[in-house]
Each structure stands twice: as structure tokens, then as C-alpha cells.
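J.: just the structure for this:
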Amino acid sequence: MRSMLLTVALVATALTGVYANDFENALNILVSNNLESKAAIKRGVSEVETMRAENVLPGPEAEFSRVWGTNAEAGNKLGVSVSQGFDWPGLYAARKRAADTAESALEFLRASSMLDTRRDARVLLIDYIHNQQLICHQSRYAARLDSMESYYKRAAEEGLETRIDYNKTVIERIGVHRELHQLERDRDALLVRLQAFNGGAPIDEVVRLAGDEYPAIDKGKLAGTLSLIEERDPGYAAARLQTEVARQNLKVAKMSGLPGFSVGYEHESEGGERFNGFSVGISLPSWSRKHASKAAVVDAELALLDAEIMLRQRKADFEEDLVQLDYYEQSLAEYAPIVSDMAPLELLRKALVARQITLLNYMNEYNYFVQANREYLDLMYEYQLAAARLNYYE
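T.: A predicted model of the protein is given here:
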């Protein structure tokens, strides 16, 4: 009975106010230590630096030649040359614009990755809290059955109760403890996941801060989430910038089809005479550039589609969670007066003591209320998960 009252108190706390500071502190620790988000950022930086590395002049070329004459009168000929090649001049500016835009997109991707990591950490902490509440609930039920088993064992030995009733309590106690042990194994698995998410660092402080109570929710903020997507979603902003990057890359691909040039200095020596001069060269584009341009066109179209798909999917997910949030809230409101009413359980206890009902009837009826309490906890868990996803921009 205490378990049910405790559950109602926890849920009532979780439906109003703002997120608890301890929960946010636990969340911040997980996010700061997470390795996946750091790796994603590094990969983005590497891609931008690769683009910038392509936008440099090739190294100068130096050549030395010595040609032998067919006879002594012809003599030998020496030559030295240094040349520098370069692409069509406008190509460098186009590449720089593409790299700059990609770097801007990277900043938004970094922010988006951080929000994704915070959401995943928030969900993981909620999983842990849900497990803790289930363990608390099941432990109290197990303790009650332990007490009943002890009573029926003594009573059976004294002839006050039947051996059958005692065996029933043993069977029921075994089942309840098996479920409790499974919940404890689930907790151990969650702790492993938490430590992995925390970059392998100890999670004692994270677990202490998370506790066993859900963070409170400001539903007013959640209701306005849909209106924030285009304005505040860094993933969508990054997708739009990736569209611009694709357009810039299309310009780069087209300009790459223009000729390249080289300018050089030449020095030759022949028969005691010395010659100085310069050379100018031109490199003609290959036919493969045509396919590169077509690929860039497709990439630009895909980037635009990806941005729109991302926006629509984000809106659909938030709309679904808002609908579910209302459903869970309504269901919780319907359950609350039932699971908080201890009178039926007290009546069951009195009826059992007065032998108005059998032990089996008592257990069946008691389990009915226990199961209702478990469903209430599960509904609250789903409510918190939906709220965590809607709380994406916080």
C-alpha cells in the first residue's frame, strides 16, 4: 500500500514545474563525456579540411635535362626549368565558397549532434528511473509476500492454516521474486549502457543525481515545440546549408571543366651559349568532367530533398508525441484516483483475516490492484519518454 501511495506522489511531482537541477546535472555529465558526439564532430571537421586541402596550388615543378650531341662538334645541351601550374582562376574562389558554407553547416551539425546526444541521454536516464521505480514497487510487494509466507508457515505448523495455503504463498512469492530479480538484471544492463554512454567513465555521480524520481515537466513549453522547428532546429539549418554546399560544388564541377594553365622559367645552355626564357602551357579538360557535373547536379537535388524530408519527419514525430502526451495524461488522470485509494486493499485484508475470502481469492484480487499500479508506472514512463523527445530544444 505504501508503494502505491509513493507512486502517486512521485507522479504528481513529475507533472508540474521545471526540470530538476539534479537531473539536468546528471544529463550534462553524460553529454560532456559522450564519445560518439565528439567523434561525429571530428568527422565533420575532417570533411571540411579535406575540401580546403583541395583548394591550393599544386607544388611547382622543376626539371633538368642533358642531351648529348651525335658528334663532338654538336656538343651537349643542358636545360633547367621551373614551372607552376594552376586551375582556372575562378575555380579557387568557388571552392573557397563551398568550403566556407560547409564549415557553417558543420557548426549547425555540431549543435544538432549535441541536441541528439542530450535527447538520447535524457531517454537513458528516464529508462533508469523507470527501472528504479519498478524495483521499488516490486520489492515492497515481495516483502509483503515474504511476511505472508512466514505467517502461513507458522500457522500451518500450528494447524491454524492448511498446508495448501502455505504452498500457494510460497509459489506466489517465488514468482514475485523472479520478476524482482529480472528487474535487477535490467538495472545492471542499464548501468552498463550508462557507463558506455558516459565514455567509460564512472557513473556513480550520474546515478546519484538521477535518483528515482522523474524530472518535472513544463507542458506549456512542450506545446510550442512544433513552432520552433524551422526557427531553432540546427539539423534543418544544416540541411539547408548542405543544399547550398551542393550548389557551390556544382559550380566547382562546371568550372573544373575549364582549361588549366602553367607558367614557367626556362634556362638552356648549348655550345657555350646560354638561353633564358619562359613557357606557357594549357591543360585541356577530360571528358570525365562531364560526369562529375551530372553527379553534382544530382547531389544538389538530393540535398534539397533531404532537407525537406528531415523537416517533415521532425514535424511528424513531434505531432505524434504531442498526441500521445495528451493520451497518456488523460489515462494517468483516470488511473490516479484508483491507485491512490487504499480502501479496497484494506477491505481485502480484513476479509482475509475474517476468513470471508480464501487466500487464493485474496491474492488474485490484490494482484489486480498491483497490476493496475504497474500499468500506472508504465504509463508515466511513456509520458516521460514523449516529453523527453518533445523537450529536444531545451
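J.: hey, let's count contacts and neighbours off CA atoms from now on
T.: Noted.
J.: show me where this structure has its strands.
T.: 61-68, 76-86, 260-270, 273-283 (DSSP state E).
J.: would you turn these into CSV with mean neighbour count and distance to residue 204?
T.: Output for the strands of the chain, formatted as CSV (neighbours: other Cα atoms under 10 Å; distance: least, Cα to Cα, whole Å):
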stretch, mean neighbour count, distance to residue 204
strand 61-68, 11, 61
strand 76-86, 17, 59
strand 260-270, 16, 62
strand 273-283, 12, 65
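J.: tabulate the ones you listed (CSV), appending distance to residue 47.
T.: Shown next, in CSV, are the strands of the chain (distance: least, Cα to Cα, whole Å):
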stretch, distance to residue 47
strand 61-68, 28
strand 76-86, 23
strand 260-270, 25
strand 273-283, 28
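J.: quick one: which of those is nearest residue 350?
T.: Closest approach to residue 350 among these is made by strand 76-86 (95.3 Å; Cα to Cα).
J.: okay, the angle between the closest one and strand 273-283?
T.: 30 degrees (axes from the mean of the first three to the mean of the last three Cα atoms, to 10 degrees).
J.: before we go on, could you also do this sequence so I can check it against the first one:
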Amino acid sequence: REEAEAQKLANKTGIFLANPEAEFNYLWGSPDVIGNRTDVSIRQTFDIPTITGMKSRISNKQNRLVELRYKADRINILLQAKQYCMDLIYYDALKKQQTTRLRYAETIAGGYKKQLTQGDISLPEYNKALLNLSSVQGELSRIDVEQNAVLYELKQLNGGVELIPDDYRYEDTPLPTNFADWYASAEQKNPVLEYVRL
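T.: Presented below is the predicted three-dimensional model:
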């Protein structure tokens, strides 16, 4: 926001006439016959775009474009945050499912260990159960890493403020019944379309 305000101020600089320059000279005459001389001069530079107000109108249009660019950037950041939130919801659901798989794999590995000690199965079959268990544990670790990466990105977008881990849910959004009405309302809200029109 501050950058947009600074750009707006920069657009307003240089649209006014330059300050007038005044000069005063007092010259002593030598020889005395010439006498003393006094010069007074005032100068004002001007350009036609400033006088007609064209620079001011251009500055106002540039400020409008800066405002629209700011709104478009804001929408992009919100869209990016929404995308990260959906990723977070996905990883949370995936983690719950993988945790269930881990419990099943641990139960199976425990059952195979018991059968191995009783002599009902051979060591390669037990190793397959352990391999499945370690595969599920590795997948769960990968999901944790990806979920933490998404949380870190959301923290950056949130200005360094951590999000409170909670049960992440996604509410369904119904589709619009009339596409033309929806598009008209979306067109009014979208600064990019207005930016293109200007």
C-alpha cells in the first residue's frame, strides 16, 4: 500500500510551473561619467502542457492506474493465500488418511512379528510387512514436510504472523445459476478488467 501511495506522490511531482527567478544587479559605473546602473529581471519558464492542465490530467490517470494495479496485486495475493489454504486442507485430509494407514501397517507388522516368533511365516514375509510400514511412515513424513512448507508460505503472506493450527475445512461454494449475471458482477469487482479498459 505504501508503495502505491509513494508512486501517486511521484506522479504529482513536476506538474506545476517552476518557481520564478528574480535578479537584481547594481553596477557601479567607472568612470563616473557612465554612472551607476540598476538591472532588475524576472523570469518564468512555462510549458504548454502545464498551462493547459494536461500534466495534471495525465497525473490523475496515472494515479488511477496505480490504484488499479494495487487492487489487482491485492487480489492476486488473496488468491495465492486461498490456493495455499486449499493445499493446507488437502494435506490435512491426506495426513488423516495416511495416519489411518500407518495404524493398519503397524497392526499388520505386529501380527507378522508374532507369526514369525511362532514360526508360522518366514523372515522375507515379515520384512515385506516392515517395508510397507516404513513406506507408510516415509509418506507421512513427506506430507508433514509439504504441509509445513505451505504453512510457512501462508505465514509469509500473513506478514510473519503464524496461523493457528486448527481443523482445516473447506466449505462448498455453490455455482451461480446465471453465468451472465455472475460475469457482470465479477467484471465490476475485477480491477484488471478496468485497467485494460483504460
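J.: quick revisit: nearest to residue 9 of the first structure, of the strands of the first structure?
T.: Using Cα to Cα, the strands of the first structure put strand 76-86 closest to residue 9 of the first structure, at 73.3 Å.
J.: quick one: residues contacting residue 57 of the first structure.
T.: Counting by Cα atoms under 8 Å, 6 or more residues apart in numbering, residue 57 of the first structure makes contact with 85-87.
J.: residue in the second structure matching it?
T.: The alignment partner of residue 57 of the first structure in the second structure, by TM-score structural alignment, is residue 17.
J.: how far away is that match from residue 39 of the second structure?
T.: Per Cα to Cα, to the nearest Å, residue 17 of the second structure is found 25 Å from residue 39 of the second structure.
J.: contact partners for the aligned partner of residue 134 of the first structure in the second structure?
T.: Under the alignment (TM-score structural alignment), residue 134 of the first structure pairs with residue 94 in the second structure. Each residue near residue 94 of the second structure by Cα under 8 Å, 6+ apart is listed here: residue 143.
J.: the longest helix in the second structure is where?
T.: Longest helix of the second structure, by residue count under DSSP state H: helix 54-118.
J.: that one vs the first structure, mean deviation?
T.: For helix 54-118 of the second structure, the mean deviation from the first structure after alignment is 1.6 Å (mean Cα distance after the TM-score superposition for the first structure).
J.: how far is that helix from where the chain is centred?
T.: 14 Å (Cα atoms, centre = their mean, to the nearest Å).
J.: how near is the residue sitting nearest the centre point of the second structure to residue 10 of the second structure?
T.: Centroid check for the second structure by Cα atoms, centre = their mean gives residue 77 as the closest residue, at 3.2 Å. As judged by Cα to Cα, residue 77 of the second structure and residue 10 of the second structure stand 25 Å apart.
J.: ok, residue 172 of the second structure next?
T.: 44 Å.
J.: for residue 62 of the second structure, same thing?
T.: Taking Cα to Cα, one finds residue 62 of the second structure at 10 Å from residue 10 of the second structure.
J.: show me which of those two is the more surrounded one.
T.: Neighbours per residue (other Cα atoms under 10 Å) separate residue 62 of the second structure from residue 10, with residue 62 holding more: 16 against 12.
J.: so what corresponds to that one in the first structure?
T.: Under the alignment (TM-score structural alignment), residue 62 of the second structure pairs with residue 102 in the first structure.
J.: can you name the residues that contact its match?
T.: 48, 241-242, 245 are the contacts of residue 102 of the first structure under Cα under 8 Å, 6+ apart.
J.: from the residues you listed, which land in helices?
T.: Counted as lying in helices by DSSP H, out of the contacts of residue 102 of the first structure, are 48, 241-242, 245.
J.: if you count neighbours, what's buried in stretch 27-42 of the first structure?
T.: For stretch 27-42 of the first structure, burial by neighbour count (16 or more other Cα atoms under 10 Å) applies to 27-31, 33-35, 37, 41.
J.: cool, and stretch 104-116 of the second structure?
T.: For stretch 104-116 of the second structure, the buried set under the neighbour-count rule, 16+ other Cα under 10 Å, comprises 105-106, 108-109, 112-113.
J.: do stretch 124-143 of the second structure as well
T.: Going by 16+ other Cα under 10 Å, stretch 124-143 of the second structure has these buried residues: 126, 129-130, 132-133, 136-137, 139-140, 143.
J.: with stretch 46-59 of the second structure instead?
T.: Those would be 55-56, 59, for stretch 46-59 of the second structure by 16+ other Cα under 10 Å.
J.: on that earlier part again, between the contacts of residue 57 of the first structure, which sits nearest residue 234 of the first structure?
T.: Residue 234 of the first structure has its nearest neighbour among these in residue 87, at 35.3 Å by Cα to Cα.
J.: now which residue in the second structure aligns to that closest one?
T.: Counting by TM-score structural alignment, residue 87 of the first structure corresponds to residue 47 in the second structure.
J.: please name the residues that touch its match.
T.: Contacts of residue 47 of the second structure (Cα under 8 Å, 6+ apart): residue 17.
J.: let's see 10 Å
T.: 16-18 (Cα atoms under 10 Å, 6 or more residues apart in numbering).
J.: dump those residues to JSON lines, plus distance to residue 178 of the second structure.
T.: Formatted as JSON lines, the contacts of residue 47 of the second structure follow (distance: Cα to Cα, whole Å):
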{"residue": "16", "distance to residue 178 of the second structure": "50"}
{"residue": "17", "distance to residue 178 of the second structure": "54"}
{"residue": "18", "distance to residue 178 of the second structure": "56"}
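J.: how about the residue in the second structure that sits furthest from its center?
T.: When distances to the mean C-alpha position of the second structure are computed (Cα atoms, centre = their mean), the maximum falls on residue 33, with 78.1 Å.
J.: can you find the partner of that one in the first structure?
T.: For residue 33 of the second structure, the aligned position in the first structure is residue 73, judged by TM-score structural alignment.
J.: got the buried residues of stretch 104-116 of the second structure as JSON lines, with distance to residue 161 of the second structure columns?
T.: Formatted as JSON lines, these follow (distance: Cα to Cα, whole Å):
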{"residue": "105", "distance to residue 161 of the second structure": "37"}
{"residue": "106", "distance to residue 161 of the second structure": "37"}
{"residue": "108", "distance to residue 161 of the second structure": "42"}
{"residue": "109", "distance to residue 161 of the second structure": "42"}
{"residue": "112", "distance to residue 161 of the second structure": "47"}
{"residue": "113", "distance to residue 161 of the second structure": "47"}
